[in-house]
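> quick one: sequence and predicted model below, then my questions.
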Amino acid sequence: MGFWNSLKNGGLGKSGGLKGLGEELFERGAKVSKTVYENKKYMVTGPPKMIFDLESQRKVKKLCITPSYGSLVYCQLGPVEHTGIYIGDRRIVDLGGNGQIRISTLKSFTSHISTLDEDIWFPINRSNQTSIGIASSAERAYQMAINNSKRDYNILLDNCHQFSSGCISGDFENADNFLWTVKHTFEKSSGKDIEWVKWNWKNNF
């Protein structure tokens, strides 16, 4: 018997009628979700349709983890990445394009005319799935921000990645001008085996 005929004749689910319809949809959605999850693919359910990356979103949603005090965080601003140091209370210290070291909200950190994805990435310990922060990084970043410090900003030679790396290592004249280099510095300084996960912060609060 087809789906609509079953609905018409009250044969859906255990209860029949509208309640049975809800049971039927839930059961079907659960089967699809379970199958896709076990195959490590993207999950699509509907309506409405929701698509998300199981490998990163599963960790954030299940463990309810957020960046730690002193976490290196980054987002995508158009074709380039932007990094900063998380100092708690939904605040990030970063280097702006005008050379100003500032305390940004999550919204201002991810906002740009070219922004398409406002998610923020942060590090977790691969072994126990807890977020990782380096307290001294946050302390350096915060002190520079409240002292109204500035740098001679250059998108290639003195950018946000170099600033973030300086907060981590204490050497602000480092050569970490790319995301992968500052991520390497953070991992080395933390001494942990790191996995980077996506934080959909708008939907987590």
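In hand now; what should we look at?
> going forward, measure contacts between C-alpha atoms and count neighbours the same way
OK.
> neighbours of residue 181, how many?
Applying the criterion other C-alpha atoms under 10 Å, we find 15 residues in the vicinity of residue 181.
> after the longest helix along the chain, which helix or strand is next?
Looking only at the chain and at elements set by DSSP state H, the helix with the highest residue count is helix 17-38. Tracing the chain past helix 17-38, the next element assigned as helix or strand by DSSP states H and E is strand 43-45.
> number of nearby residues for the closest residue to residue 7 other than its chain neighbours?
Residue nearest to residue 7 in three dimensions, not counting chain neighbours: residue 17, with 6.6 Å by C-alpha to C-alpha, 6 or more residues apart in numbering. Residue 17 has 17 neighbouring residues, counting by other C-alpha under 10 Å.
> how about residue 30?
Using other C-alpha under 10 Å, the number of residues around residue 30 comes to 13.
> with residue 126 instead?
Other residues within reach of residue 126, judged by other C-alpha under 10 Å, total 13.
> that one reaches residue 197, doesn't it?
No: if you go by C-alpha atoms under 8 Å, residue 126 and residue 197 don't touch, sitting 10.3 Å apart.
> what sits in contact with each of the two?
Shared between the contact lists of residue 126 and residue 197 (criterion: C-alpha atoms under 8 Å, 6 or more residues apart in numbering) there are no residues.
> hang on, residue 82 packs against residue 163?
No: taking C-alpha under 8 Å as the definition, residue 82 is not a contact partner of residue 163, at 10.9 Å.
> neighbour-wise, which of the two wins?
residue 163 (28 against 22).
> so what's the nearest residue to that one once chain neighbours are set aside up against?
Across the structure, with C-alpha to C-alpha, 6+ apart as the measure, the residue nearest residue 163 apart from its sequence neighbours is residue 172 (6.1 Å). Residues in contact with residue 172, defined by C-alpha under 8 Å, 6+ apart, are 162-163, 165-166.
> on contacts alone, who are the packing partners of the strand or helix carrying residue 57?
Secondary-structure assignment from DSSP H and E places residue 57 in helix 54-63. Helix 54-63 sits against strand 194-199, with contacts defined as 3 or more C-alpha pairs under 8 Å, 6 or more residues apart in numbering; DSSP states H and E.
> quick one, helices of the chain?
Assigned by DSSP H, the chain shows helices spanning 3-8, 17-38, 54-63, 106-110, 135-146, 160-169, 179-190.
> got another one to weigh against that:
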Amino acid sequence: MGIKDFFSNAVDAVTDTAKSATDAIKYNSVVEYAVMVAKEKAFDAEMKTIETIEKATVIVEKAGDDPAILLNSAKYILTGALSGSIAPTVVSKYIATHYVANGLNNLSMRVNPIPGSIVYCNLFLNTEHSGVYIGNNKIVHLNKHGNIESVTPQEFISGTPANAIYVSCNNGDPVGSEVVAERARKFISSRRDYNLFFDNCHQFSASCLTGDPENRLTILTMLKLQSDITLDAKQWLHWDRRNW
């Protein structure tokens, strides 16, 4: 083999090696890209499934005890969450069925409050109204006029779109405290300088939990956290309307 042939073969070998390496890199890149795209699509599908379930859960919760709306909402969750277009993966379907089963199970549970239970109902635009159950079918609450009064469940939701009241619970049972109920009773017929944001019904309900009338717990999330601390309330279940 002459020198010319030697160099020619060497160049060809290097070229072939380079081409193989380039193809391998391209192939690996394509595979990695495909895997990345597949993972992103799967993640998006999971998020869409969870988002769909969360939206439907809000609809069902606000539907309260209306059987027709409850049935339609449950059908919407099951049809949408389990369809191939919304939940194409086995994991998505598992998540969907888990959320649906858990959510509908909670919605189907009915309890009756005990003295000192915190109660609330849904109002307009993600707002809520709260109070303290004191027994004998009475709730003590701060109304929009600044009056602290004792009312029936029907009066509690009167003038609102609510048709359900939620009760502080744990493990399927209502939780309350006679100390909390007694604090609420002592406030009856008194007044506060009502303010939607700074001196509202949630602050009043929280004051019965903490004993501090000037607390800053003015939104439902804060009230629920304090209810967990004071009453060990980890669930909020429907008050059985048959006993209103």
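Sure thing, it's come through. Quick caveat: nothing in here was measured; it's all calculated off a predicted structure.
> could the helices of the first structure be laid out in TSV, adding distance to residue 78 of the first structure?
Conversion of the helices of the first structure to TSV gives the following (distance: least, C-alpha to C-alpha, whole Å):
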stretch	distance to residue 78 of the first structure
helix 3-8	45
helix 17-38	30
helix 54-63	21
helix 106-110	10
helix 135-146	25
helix 160-169	15
helix 179-190	14
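> tell me the most buried of those?
The highest mean neighbour count among the helices of the first structure belongs to helix 160-169 (a mean of 27), with neighbours defined as mean count of other C-alpha atoms under 10 Å.
> would you mind getting the angle between it and helix 135-146?
Angle, helix 160-169 of the first structure to helix 135-146, by axes from the mean of the first three to the mean of the last three C-alpha atoms, to 10 degrees: 120 degrees.
> what stretch of the second structure does helix 160-169 of the first structure fall on?
With TM-score structural alignment applied, helix 160-169 of the first structure matches the range 201-210 in the second structure.
> quick one: that stretch to the first structure mean distance?
Superposed on the first structure, stretch 201-210 of the second structure shows a mean distance of 0.4 Å to its aligned residues (mean C-alpha distance after the TM-score superposition for the first structure).
> find the centremost residue of the second structure, please.
To find the centre residue of the second structure, average its C-alpha atoms and take the closest one (C-alpha atoms, centre = their mean): that gives residue 54, at 6.9 Å.
> for the longest strand along the second structure, packing partners?
Across the second structure, the strand with the greatest residue count (assigned by DSSP state E) is strand 128-135. With contacts defined as 3+ C-alpha pairs under 8 Å, 6+ apart, the packing partners of strand 128-135 of the second structure are strand 118-122, strand 138-142, helix 178-187, helix 201-210.
> equivalent range in the first structure for that strand?
For strand 128-135 of the second structure, the matching stretch in the first structure spans residues 81-88, with TM-score structural alignment as the criterion.
> other residues contacting that stretch?
Under the criterion C-alpha under 8 Å, 6+ apart, residues 67-76, 92-95, 137-138, 141-142, 160-161, 164, 167, 179 lie in contact with stretch 81-88 of the first structure.
> same question for stretch 58-68 of the first structure.
Residues beyond stretch 58-68 of the first structure that count as contacts (C-alpha under 8 Å, 6+ apart) turn out to be 73, 86-88, 122-123, 129-133, 197-199.
> drop anything exposed from those residues.
Buried members of those, counted by 16 or more other C-alpha atoms under 10 Å: 73, 86-87, 122-123, 130-133, 197-199.
> quick revisit: next, the mean deviation of the match of strand 128-135 of the second structure compared to the second structure.
Once superposed with the second structure, the aligned residues differ from stretch 81-88 of the first structure by a mean of 0.4 Å; criterion: mean C-alpha distance after the TM-score superposition for the first structure.
> mind listing what residue 43 of the first structure touches?
Residues counted as contacts of residue 43 of the first structure (C-alpha under 8 Å, 6+ apart) are 33, 36-37, 50-54.
> closest to residue 193 of the first structure out of the residues you listed?
The shortest distance between residue 193 of the first structure and any of those, using C-alpha to C-alpha, involves residue 54 and amounts to 20.3 Å.
> what sits against whatever residue of the second structure lines up with that closest one?
If you follow residue 54 of the first structure across to the second structure using TM-score structural alignment, you land on residue 104. Contacts of residue 104 of the second structure were listed using C-alpha under 8 Å, 6+ apart, and they are residue 74.
> distance-wise, check residue 132 of the second structure relative to residue 160 of the second structure.
For residue 132 of the second structure, the distance to residue 160 of the second structure equals 18 Å [C-alpha to C-alpha, to the nearest Å].
> with neighbour numbers in mind, choose between these two.
Regarding residue 132 of the second structure and residue 160, a neighbour count based on other C-alpha under 10 Å identifies residue 132 as having more, with 34 against 14.
> check contacts around the closest residue to that one other than its chain neighbours.
The shortest distance from residue 132 of the second structure to any residue other than its chain neighbours is 4.8 Å, reached at residue 118 (C-alpha to C-alpha, 6+ apart). In this structure, residue 118 of the second structure makes contact with 130-133, 167-168, 176, 205, 227, judged by C-alpha under 8 Å, 6+ apart.
> farthest pair within the residues you listed?
Distances among these were taken as C-alpha to C-alpha; the most separated pair is 130 and 176, at 14.3 Å.
> adding distance to residue 23 of the first structure, write the buried ones among the contacts of stretch 58-68 of the first structure out as a markdown table.
Shown next, in a markdown table, are those (distance: C-alpha to C-alpha, whole Å):
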| residue | distance to residue 23 of the first structure |
| --- | --- |
| 73 | 41 |
| 86 | 43 |
| 87 | 45 |
| 122 | 38 |
| 123 | 39 |
| 130 | 36 |
| 131 | 37 |
| 132 | 41 |
| 133 | 44 |
| 197 | 34 |
| 198 | 32 |
| 199 | 32 |
